[in-house]
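# here are the coordinates; sequence isn't available:
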């Protein structure tokens, strides 16, 4: 499960390149002097000569400043974090985009090593894209992005960071052009993670990133979710100590009370409306008898899974944080959803700290979180519940397996995402 909200909030912007054009124009206007007196001619030429000298001095001082400030209004110019432009694009056969190299500055030994690393990164990325183009249909998101013209260009930087200073191996950023994005790739990241000069190892990493290319390039309006309830003074949340002292049956009673206040188990965007559902343990999809049949079915299945989490000793022992988070006010929504433009199976989302809500008689301040289960997605090999799900899509899991999937997602992700409010990228993936 990987990381960037269906909860209201302003998403953190990803770092992007901003270009602006700057022009400077020199006008020398030497007015003709009327001849007054015998020295008028000399005064005229002295004035002209002085004006020319002054103009040349002005050009020498200002034009270098203008050149240094130039960021390249032309879309084919790319500026690196070193400020040195590289305008030559490297083509990939059959691809509508090109790869650009932002050159690092420096003439010393360290600068030379840095530039050599960027050059190696260029060849690595070209090799990876050549392979993906040759096997385009094997990479569904890549193929979709190419068909839509979603990727404007690829830029290799010495280092890629967002506006918060966090480093990324690959970062997708929007452009001024609607429905198009840029892909930034870190040369230092390729080296540190062992991908440099190994394009075949970079291919699967690069291919996964195209789910973000497809999503971020989609500028169509998203569905609006219902507002979160704000008056929750009587919400029966428990402290962690109280939860630890409760029996499984008592924890279930608390859970049922939370269902009657704020805890919901349906997608707030109604993305399952009219969708088919899965037979348990099978990949067979069945059309719904009514538009809301699938929503109701998975609402029941999620509630059954949550009851297992709070009741059964296994979860109290193996995933205690999941048990606590369901009863202490942290989790507000656990639901299946159809998020077709994401390749993950489960995801935890938390509102940022500035949108915290006060609940309970003791006025506890919390950052509401939700857990989404992507109905048509299967677990990937790096998911901790991969073996348990046996390749089935999330919507086909029986309640016992679903409970373990949900519990593991909460156990592994709730603390980190509560600390920083995980909205930057997932705000874009609402159904």
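The structure has been received and is ready for your questions. What you see is a predicted model; the values in this text were computed from it and never measured.
# going by C-alpha atoms from here, please, whenever you check contacts or count neighbours.
Fine.
# strands of the stretch 251-400 of the chain, start to end?
Taking DSSP state E, counting those that start in this stretch to define them, one finds strands in the stretch 251-400 of the chain at 277-278, 285-286, 331-337, 346-350, 357-359, 364-366, 369-374.
# I'd like these written out as TSV, with distance to residue 305 added.
Rendered in TSV, the data for these read as follows (distance: least, C-alpha to C-alpha, whole Å):
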stretch	distance to residue 305
strand 277-278	16
strand 285-286	21
strand 331-337	10
strand 346-350	15
strand 357-359	25
strand 364-366	24
strand 369-374	12
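# out of the ones you listed, which is closest to residue 188?
When the strands of the stretch 251-400 of the chain are ranked by distance to residue 188, counting by C-alpha to C-alpha, first place goes to strand 346-350 at 28.5 Å.
# how about the helices in the stretch 101-250 of the chain?
When secondary structure is read from DSSP state H, counting those that start in this stretch, the stretch 101-250 of the chain shows helices at 109-134, 140-148, 187-192, 199-217, 240-245, 248-259.
# count the residues that sit near residue 401.
Neighbouring residues of residue 401 were enumerated by other C-alpha atoms under 10 Å; the total is 16.
# host element of it?
Using DSSP states H and E, residue 401 sits in helix 399-420.
# now do that helix against strand 369-374, angle only.
130 degrees (axes from the mean of the first three to the mean of the last three C-alpha atoms, to 10 degrees).
# who does helix 399-420 touch, helix- and strand-wise?
Other helices and strands packing on helix 399-420, by 3 or more C-alpha pairs under 8 Å, 6 or more residues apart in numbering; DSSP states H and E, are helix 293-311, helix 320-327, strand 346-350, strand 369-374.
# putting a second one here so we can go through both:
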């Protein structure tokens, strides 16, 4: 039973009656023309047509009428509506695909190839066209249309598909045509049982599904990228927050002692500690510091140690002013300095010297922290976490664009060099 808006139902009934009447009228006129030609050529129609001819006419008209009604009913099942567009044997679709033309063509080609009973596919990528033939079957018997069906007498064995992709700005426009493999005049005498409508809808659904899958994949990729970025930021913040607690405790204990024995040096130590802590405050998100800021932090740290170690610690810094503006990962220079003190100079009875050097190179800026301590041959309780963190942070921030090398210093000690990409104003080479 038909349901819906009364005006829509009336339009559907009128379209159905017009379609059925058109098919029946075409066959009626065809029989009348055949009868007139037979009478004109052979005579014998004075007493009316013979009963076998009348019987053939009545049976044919009955089959035509039931076939047309079946076509209308099936079209309504497929499309959910009945109008001149859905009842037509030839279907046209204009589909906008939000991909560039080549990608849209590949999507359309794959959708057509997956259509059931598709054969003789001709795919021309340069012209962005796909042609294909589709075997037609009786939708109620899953076989080819019966030869006793008058609606299949005019060569109604296959349908054909023509798909053309037109390039646009970042998108492709698809023109899809699904029609019988027969001339247009034959549409007056036959129906396709909605098979071309079914093919057009199937291809459109396949394209929509593939576009939706691509969108879901892109959204999942974006979510994964955001998650990876959040994990990276978390790792950077964790590494950034790694401050040696013993240094802080020892500095405060030394300052407490000096307040009684040497207040001026205690004041100097606390001032350096304040400077160190100010430069150690966590930065927003994963933004980079500068080499100058990291140098100030390392200088404050080493000046505190100079007060504690006295003549056992010497400091030499050679970082040209233009290089101090180069972006540099926070706490990384500090890690190398702490490593040189802890594993190089503190275990050495006579102490030694720390060098901090920076040079401009073709691939960026090289920053070196060197010492003349005990070097690689010394027994050390270090776990290597600090240097591992340096490598990990360089990978997270720069990928393969940065480098890290640690070698033996001459005549003793270790030299660690970090190379980061960076453009220097003026292009001066400070090597």
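Cool, got the structure. Predicted, not measured: the structure shown is a model, and the values here were computed from it.
# got a TM-score for the two of them?
The TM-score (TM-score structural alignment, normalised by the length of the first structure) is 0.22; 145 aligned residues with a C-alpha RMSD of 6.6 Å.
# looking at the strands of the stretch 251-400 of the first structure, which is closest to residue 240 of the first structure?
Each of these was checked against residue 240 of the first structure via C-alpha to C-alpha, and the shortest separation belongs to strand 364-366, namely 12.6 Å.
# who does that closest one touch, helix- and strand-wise?
Taking 3+ C-alpha pairs under 8 Å, 6+ apart as the contact definition, the neighbouring helices and strands of strand 364-366 of the first structure are strand 357-359.
# which elements pack onto the strand it packs on?
On a contact count with 3+ C-alpha pairs under 8 Å, 6+ apart, strand 357-359 of the first structure meets strand 364-366.
# now tabulate the helices of the stretch 101-250 of the first structure in JSON lines and tack on mean neighbour count and distance to residue 318 of the first structure.
Compiled in JSON lines, the helices of the stretch 101-250 of the first structure are given as follows (neighbours: other C-alpha atoms under 10 Å; distance: least, C-alpha to C-alpha, whole Å):
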{"stretch": "helix 109-134", "mean neighbour count": "18", "distance to residue 318 of the first structure": "40"}
{"stretch": "helix 140-148", "mean neighbour count": "18", "distance to residue 318 of the first structure": "36"}
{"stretch": "helix 187-192", "mean neighbour count": "21", "distance to residue 318 of the first structure": "34"}
{"stretch": "helix 199-217", "mean neighbour count": "20", "distance to residue 318 of the first structure": "30"}
{"stretch": "helix 240-245", "mean neighbour count": "14", "distance to residue 318 of the first structure": "14"}
{"stretch": "helix 248-259", "mean neighbour count": "18", "distance to residue 318 of the first structure": "15"}
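# will you turn those into a markdown table that also has distance to residue 58 of the first structure?
Rendered in a markdown table, the data for the helices of the stretch 101-250 of the first structure read as follows (distance: least, C-alpha to C-alpha, whole Å):
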| stretch | distance to residue 58 of the first structure |
| --- | --- |
| helix 109-134 | 34 |
| helix 140-148 | 49 |
| helix 187-192 | 40 |
| helix 199-217 | 45 |
| helix 240-245 | 71 |
| helix 248-259 | 73 |
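# so which of these gets nearest residue 278 of the first structure?
Ranking the helices of the stretch 101-250 of the first structure by proximity to residue 278 of the first structure (C-alpha to C-alpha) places helix 140-148 first, at 22.4 Å.
# by contact count, what packs against the host helix or strand of residue 78 of the second structure?
When elements are defined using DSSP H and E, residue 78 of the second structure is found to belong to helix 51-79. Helices and strands touching helix 51-79 of the second structure, by 3+ C-alpha pairs under 8 Å, 6+ apart, are helix 6-42, helix 84-87, helix 195-240.
# deepest-packed of those helices, please.
Each of these was given a mean neighbour count from mean count of other C-alpha atoms under 10 Å, and the largest, a mean of 18, is that of helix 84-87.
# quick check: next helix or strand after that one?
Using DSSP H and E, the helix or strand that directly follows helix 84-87 of the second structure along the chain is strand 91-97.
# list the buried residues of that next one.
91-92, 96-97 (16 or more other C-alpha atoms under 10 Å).
# those residues: which two are farthest apart?
91 and 97 (18.7 Å).
# looking at the helices and strands packed on helix 399-420 of the first structure, which is nearest to residue 113 of the first structure?
Ranking those by their distance to residue 113 of the first structure (criterion: C-alpha to C-alpha) puts strand 346-350 first, at 39.5 Å.
# what lies in contact with the host helix or strand of residue 315 of the second structure?
Here residue 315 of the second structure, judged by DSSP H and E, is contained in strand 313-318. Contacts made with strand 313-318 of the second structure from outside it, assessed by C-alpha atoms under 8 Å, 6 or more residues apart in numbering, are listed as 302, 305-306, 345, 351-358.
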